[in-house]
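1. take a look and give me a structure for this.
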Amino acid sequence: MSCVSDLVTGEAVELDLRHARLASRGLAFAIDVLLQFLALVVLYAIVFTGADVDTSLQLTIVFVIAVFVLVGYPVTAESLTRGRTVGKLALGLRVVRDDGGPVRFRHALVRGLAGFFVDFWALGLGGFVAVIVSLFSRTGKRVGDFLAGTVVINVRSPQPQVGEIAMPPQLAEWATQLDLSRVPDGLALAIRQYLGRFHTLAPESRAILGARLVTEVTDYTGTPCPPGVPPWAYLSAIVAERRNREAAKVWMSTAAVPHHDVQPPQRPTTPGSPGDAPFTPPS
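-> Take a look at the predicted model:
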């Protein structure tokens, strides 16, 4: 299964992401199944050791625990980590929405239920259904992905190179006030790709996708785009500020060792609002 996937957003704008190969997905699944098997063994041992229950009750307990582990584990993991289980983390995979954005609980729940009843267990013949459906899908989707509107990507694959995104000077001080801790990596990646392809997008698509990304970022930061600031400038400030903070963390982690020739990144110290100077689009 293949390589580069042009994920299409709701506004029909393609984002270059690399979808996961069937082999890597299978190995990630095997790791998760091993963990689930161990969890089942432990839970069954705890419940049935020394217990005196009739056969019908035993069957009920077995089924409930199996559903709890086989559905609850992937749903919980993908919800809390925005699309990753232990197996996916080990293989460098992540579940994202069809538009490249991060998955939420409802996506994970649909994938988990479909995985249990259709793709893998109840009717899936141990994963046979998932494999067959994936082979006929250009992006390697299984039934759960089609129902949830998701796709699995390889986040370790080399991505198209995008030049360093500069901080708009008018937004430098304003950006220091933002809470970026909740902005997921998947959304930041989509923003970088949007800015990297800014001049190759049709004007209408550029405006629609930019507005959509701004709305999604605002949901995480709680700070709307300032009046008069174009979407691309707001998004550039978000990406540049994330980069600046990561650089500052790296510098702080080495601060215990004297480095006389290294200075911390220069940061604005006074909060402010964007000025009235004109913005120059990304080059």
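2. from here on, just use CA atoms for contacts and neighbour counts.
-> OK.
3. which residues in the protein form helices?
-> Using DSSP state H, the helices assigned to the chain run over residues 22-48, 55-80, 86-91, 105-114, 128-135, 143-148, 172-175, 185-196, 203-221, 231-253.
4. closest to L15 out of the ones you listed?
-> Smallest distance to L15 across the helices of the chain (C-alpha to C-alpha): 6.8 Å, for helix 185-196.
5. give me the helices and strands touching the closest one, please.
-> Helices and strands touching helix 185-196, by 3 or more C-alpha pairs under 8 Å, 6 or more residues apart in numbering; DSSP states H and E, are strand 14-18, helix 203-221, helix 231-253.
6. 10 Å - rerun?
-> Identification of packing neighbours for helix 185-196 by 3 or more C-alpha pairs under 10 Å, 6 or more residues apart in numbering; DSSP states H and E yields strand 14-18, strand 93-97, helix 203-221, helix 231-253.
7. following up with a second sequence; could you model it the same way so I can compare the two?
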Amino acid sequence: MKYTDESPHLLDERDELMFPHARIASRATNFLIDGFFCFLIAWGINALYVRWLRPQLPDPSLFDHSLWMYVFLATLYSAYYLFLESATGGRTIGKYFTGTCALRHNGSPLGFKDAVRRSIARLFPLTPLLPLVNGIFLHDRATSTCVVALEKDLTK
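-> As a prediction, this is how the structure comes out:
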């Protein structure tokens, strides 16, 4: 069965998800692809900053500290996931590539609140990299969501 936004529900008669949980390899591929796109966005924003904004600042060295860089990258990372997961019901560019999707535990697509919670949970160090029992990641468990395989995985 292929998931679409018009799917009436994603649970079977036993209230279990009709899709299997995504494989660890798919989750790692999602992380790498999404990280690459976050890097491209950050590089583009930095190029704009250096070219147009920085020369206009009265004291450009103010923003040269690593704390600003951390705040910028954390905000960008959260905004990337928040925007994509809320706009697409739980998918990012990496999830499209691997045929996976983040869903609520009840099988319904993610809403804005779910995407906010997942984005905040990802900010804790190593959270996206630490699988717990049965491959369920800490940010999934903390937000009552899961990532499922919807279609053929291109990483196999």
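8. TM-score for this pair?
-> Aligned and superposed, the two chains score 0.76 in TM-score terms (TM-score structural alignment, normalised by the length of the second structure); 136 aligned residues with a C-alpha RMSD of 2.3 Å.
9. winner for burial among the helices and strands packed on helix 185-196 of the first structure?
-> Each of these was scored by mean neighbour count; the highest is strand 93-97, a mean of 25, by mean count of other C-alpha atoms under 10 Å.
10. and that strand, how far from the second structure on average?
-> After superposition onto the second structure, strand 93-97 of the first structure sits on average 0.4 Å from its aligned residues (mean C-alpha distance after the TM-score superposition for the first structure).
11. trace H139 of the second structure over to the first structure, please.
-> Taking TM-score structural alignment, the alignment pairs H139 of the second structure with G144 from the first structure.
12. show me what contacts the closest residue in space to its match that isn't next to it in sequence?
-> By the measure of C-alpha to C-alpha, 6 or more residues apart in numbering, the closest residue to G144 of the first structure outside its immediate chain neighbours is R111, 4.4 Å from it. Residues in contact with R111 of the first structure, defined by C-alpha atoms under 10 Å, 6 or more residues apart in numbering, are 71, 74-75, 78, 105, 118-119, 142-150.
13. now which residue in the second structure aligns to R111 of the first structure?
-> Mapped onto the second structure by TM-score structural alignment, R111 of the first structure lines up with R118.
14. distance check, its match against Y80 of the second structure.
-> Using C-alpha to C-alpha, to the nearest Å, R118 of the second structure is found at 12 Å from Y80 of the second structure.
15. do T98 of the second structure as well
-> To Y80 of the second structure, T98 of the second structure is 18 Å away according to C-alpha to C-alpha.
16. could you do F39 of the second structure as well?
-> In this structure, F39 of the second structure lies at 11 Å from Y80 of the second structure, with C-alpha to C-alpha as the measure.
17. ok so, going back, which of the contacts of R111 of the first structure are buried?
-> With neighbours counted by 16 or more other C-alpha atoms under 10 Å, these contain buried members at 71, 74-75, 78, 105, 118-119, 142-146, 148-150.
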